[in-house]
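Undergrad: here is a sequence together with a model predicted from it:
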Amino acid sequence: MARLQRTAPVGVPVHILLRANNRQQCFKASGDYAAFLWWLREYSEKYQVDVHAWALLEDHLHLLSTPNTAGGLSRMIQALGRQYVRFFNQQNQRSGTLWEGRYRSCLVQPAKYLLQVCRYIELNPVRLSLVSHAGDYNWSSFQLNAKGKPSALCKPHAEYLKLGETKEERTEKYLAYCEQSTNEELLKEIRDSINKGLAIGDESFKMEVEKMTGRRVRQLKSGRPLGWRKPK
C-alpha cells in the first residue's frame, strides 16, 4: 500500500513504534536503556509531549504519547533518535545509522482504545518471553501504571485517571485489567494499525481525524484511489 503521511494532532494520543535497522540490537546494556529514558524525559519536556507508556526492547521500542503542541511529537522523536544514536555509537565504537528509518505511528481513540494500547505496549516483554510477569521487566512503564512506582517521566492520561480517585485505586484496577486475557483479534488490530500507519478507533473517530487533518487514517476500500485526500 502507499506510504501514509504521519500526522499527530494536538491532544490526540499516538502509538509510536521505532525499530533498529536490520533487527540489530539498539539496547545492549542497562546503561543504554537508562540513557534513552533520560533523554526521553528531557525531550518530552522540551517539546511538550506527555508520555503515558513505553517498552524498550532489544531491537525496537514502543511509546504511547500525546503532543501538546503542533509538530512537537515528531521533533521529540527526531531529537531523541539523533541523541541516542550518538551515544550508542560512541559506547559501541561504531558509526552509521541505528534506526530502521522513519518511525511508525498510529493515532489512538482515547475513550475506547487508550488503555488497550497501553496494556499492549507494557505486556510486550511477556509476549516476547523476556520475563514471565510484566512487573519483572525494568524497561517499561508497567511498574508505574500497575504498581505505582514514582516517575518524573510518565504522565497519566485522563482515561487512566478515570480508573479511580486515588493512585492506589487506579493501579489496582489497571493491574487487574492487565491480568485479563487479551483478545487475539484486538492484538491483530493494534499491530495492523501501527504497521500500516492507520488510526485505531471507531469509524466516527477516524472520520473526525481525517476531517481534522485531511489525511487518510483508515484502510483503503475497494475503488478508492491511493493517495486520497479530502476534497477542498
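TA: Received it, and whenever you're ready, just let me know what you need. Small disclaimer: the values here were computed from a predicted structure and weren't measured. Residues are numbered from 1 along each chain as shown.

Undergrad: for the rest of this, base every contact and every neighbour count on C-alpha atoms.
TA: Noted.

Undergrad: which helix or strand contains A111?
TA: Counting by DSSP states H and E, the secondary-structure element that holds A111 is helix 110-122.

Undergrad: output the contacting helices and strands for that helix.
TA: Under the contact criterion of 3 or more C-alpha pairs under 8 Å, 6 or more residues apart in numbering; DSSP states H and E, helix 110-122 touches strand 49-56, strand 60-67, helix 158-161.

Undergrad: pull out the buried positions in the following helix or strand past that helix.
TA: The element immediately downstream of helix 110-122 (helix or strand, assigned by DSSP H and E) is helix 124-127. Of the residues in helix 124-127, N124, P125 count as buried by neighbour count, 16 or more other C-alpha atoms under 10 Å.

Undergrad: grab the nearest non-local neighbour of the most centrally placed residue in the chain.
TA: For the chain, the residue lying nearest the average C-alpha position, counting by C-alpha atoms, centre = their mean, turns out to be L63 (2.6 Å). With C-alpha to C-alpha, 6 or more residues apart in numbering as the criterion, L63 has its nearest non-adjacent residue at 4.4 Å, and that residue is W54.

Undergrad: try it against this one:
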Amino acid sequence: MPRYARQRSSTGIYHVMVRGNERKSIFIDDDNKERIIDTLREKKRKNEFELYGYCIMDNHAHFLIKEETDTIDRIMKRIGISYAKYYNQKHRRIGHVFQDRFKSEEVEDENYLLAVLRYIHNNPEKAHICKRENYKWSSYNIYINGILDRELLSTHTILSILSNNQSEAIRLFKEYSQQASDVEFIDEDDIKDEFIDEKKIRDFVFNYLYINEISFSKLKEFENRGQRDKLIIALKDEFNLSTRKIGEAIGINRETIRKVLESFR
C-alpha cells in the first residue's frame, strides 16, 4: 500500500493514535502506561507541543496534540523512539513496538476539538472496561477535578471554550462528555478501510477527473468546488470510504470532507 503525505492542520492541532505492532498490547501494565505519560511530560517541557488530552489503552493510545516548536511527525517520532527503547529494554525484546506510522486527523475547529476529546475519554467505556471517570489512564479526571498539571496538560484551552468560569466550564464539560456522537474517528476508519482495493480507488478518481475534464491539481480550486463535492459523495457511495481515505485519495483535508458529507445527508 502506498504511503500518503500526511494532511496538515491549519490550527496545528491533531488527534493522534498509536497502536501496538500486530495490534499487540504494548501498554501492558501500570508501569508501561505511566512511562508513556512521563514521556509526554518530558517532551512537552521542551515546548515541542501542547497536550489537550490522552487515553492510554492496552494496545493503543490516543493523544490530542497542538504543534508548537516542532511538527507532529517529529514530535511523534521522538515520543515513539523513547518509549520503544524503554519497552524493549524492560521486556528484553527487539523489533518494532508500534504498528507502522501513527494515525492522525486534523482538528480544524472548536466543535470538532471538543468532539475528539470526548471520544478519546470515552474509549474505556467503548471497550467495556469501566466508566470514563473510573479509568486512571486518561486525562478525563484531570479535567473534571480541576487538577493543575501544566507540565503535562493544557486544560484551560478546552475549558475556556465552554465558559470563562472554571466551575461552570467543568460542569458543562461533564455534561458534554455524556452526550452521544455519531462522528467517525481514527480507529473506526482503520476497520472500515482494512480491505480496500487501492487500485480501484485510483482508477475511479482518474476516470471521474477525465470525464469531467479536471486535472488533479485543479480539484482544490474554488471554481471546481461543485465537482470536488460530487467526487467526495461518489467515493463515499461507491466504496463506503472513511473521511481519512477519501482525503488521501484526492488530497483534501478531512474537515472539508466531513462538512461536504454532512451537507448531503
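TA: Nice, I can see it. Note that this is a predicted model, so its numbers are computed, not measured.

Undergrad: mean deviation, the helix holding A111 of structure 1 versus structure 2?
TA: Using mean C-alpha distance after the TM-score superposition for structure 1, helix 110-122 of structure 1 ends up 0.9 Å from its aligned counterpart in structure 2, as a mean over the superposed pairs.

Undergrad: tell me if I'm right that the residue nearest to L63 of structure 1 and R41 touch.
TA: No. Proximity of W54 of structure 1 to R41 does not meet the contact threshold set by C-alpha atoms under 8 Å, at 11.7 Å.

Undergrad: where do the strands of structure 1 begin and end?
TA: Taking DSSP state E as the criterion, structure 1 carries its strands at 14-19, 49-56, 60-67, 104-107.

Undergrad: nearest to I77 of structure 1 among these would be which one?
TA: Of all the strands of structure 1, strand 14-19 sits nearest to I77 of structure 1, with 9.2 Å by C-alpha to C-alpha.

Undergrad: who touches the counterpart of Y137 of structure 1 in structure 2 in this structure?
TA: Following TM-score structural alignment, the counterpart assigned to Y137 of structure 1 within structure 2 is Y135. If a contact means C-alpha atoms under 8 Å, 6 or more residues apart in numbering, then Y135 of structure 2 has P124 as its contacts.

Undergrad: count of neighbours near the nearest residue to W39 of structure 1 once chain neighbours are set aside?
TA: Nearest residue to W39 of structure 1, sequence neighbours excluded (C-alpha to C-alpha, 6+ apart): L80, at 6.4 Å. For L80 of structure 1, the tally of surrounding residues (other C-alpha atoms under 10 Å) stands at 20.

Undergrad: mind listing what the corresponding residue of structure 2 for L80 of structure 1 touches?
TA: With TM-score structural alignment as the criterion, L80 of structure 1 lines up with I79 in structure 2. Contacts for I79 of structure 2 (C-alpha under 8 Å, 6+ apart) come out as T39, L40, K43.

Undergrad: just the residues you listed: which are in helices?
TA: Judged by DSSP state H, these include T39, L40, K43 as members of helices.

Undergrad: which residues touch the second one?
TA: By that I understand L40 of structure 2. With contacts defined as C-alpha under 8 Å, 6+ apart, L40 of structure 2 is in contact with I79, L152.

Undergrad: at 10 Å what do you get?
TA: 49-51, 54, 63, 75-76, 78-79, 82-83, 151-153 (C-alpha atoms under 10 Å, 6 or more residues apart in numbering).

Undergrad: ditto for the last one
TA: For K43 of structure 2, the set of contacting residues under the criterion of C-alpha under 10 Å, 6+ apart consists of F49, E50, I75, M76, R78, I79, S82, E151, L152.

Undergrad: who wins for neighbours among those residues?
TA: Counting by other C-alpha under 10 Å, E50 has the largest number of neighbours within these, with 25 neighbours.

Undergrad: run a quick neighbour tally on the closest residue to that residue other than its chain neighbours.
TA: With sequence-adjacent residues excluded and distances taken as C-alpha to C-alpha, 6+ apart, E50 of structure 2 is closest to K66, at 5.0 Å. Here the count is done by other C-alpha under 10 Å, and K66 of structure 2 has 22 residues near it.

Undergrad: so which of W54 and R41 of structure 1 has more stuff around it?
TA: W54 (25 against 19).

Undergrad: does that one touch P125 like I think?
TA: No. No contact is recorded between W54 of structure 1 and P125 when judged using C-alpha atoms under 10 Å, the distance being 11.0 Å.

Undergrad: anything in contact with each of those two?
TA: Common neighbours of W54 of structure 1 and P125 are listed as W139, S140 (criterion: C-alpha under 10 Å, 6+ apart).

Undergrad: where do the contact lists of W54 and R41 of structure 1 overlap?
TA: Shared contacts of W54 of structure 1 and R41, counting by C-alpha under 10 Å, 6+ apart, come down to C154.

Undergrad: for Y208 of structure 2, list the residues it contacts.
TA: With contact set as C-alpha under 10 Å, 6+ apart, Y208 of structure 2 has these partners: R202, I214, Q227, K230, L231, A234.

Undergrad: ok, back up a step: closest to S181 of structure 2 among the contacts of K43 of structure 2?
TA: Nearest to S181 of structure 2 among the contacts of K43 of structure 2: E50, at 25.3 Å, using C-alpha to C-alpha.

Undergrad: residue contacts, whatever residue of structure 1 lines up with that closest one?
TA: Using TM-score structural alignment, the equivalent of E50 of structure 2 in structure 1 is D50. For D50 of structure 1, the contacting residues are 11, 13, 41, 44, 64-68, 73, 153-157, taking C-alpha under 10 Å, 6+ apart as the criterion.

Undergrad: apply 6 Å and report the result again.
TA: Residues touching D50 of structure 1, when contacts are defined by C-alpha atoms under 6 Å, 6 or more residues apart in numbering, comprise S65, T66, K155.

Undergrad: would you map the helices across structure 1?
TA: Counting by DSSP H, the helices of structure 1 are 30-46, 72-92, 110-122, 124-127, 142-145, 158-161, 167-178, 184-196, 203-213.
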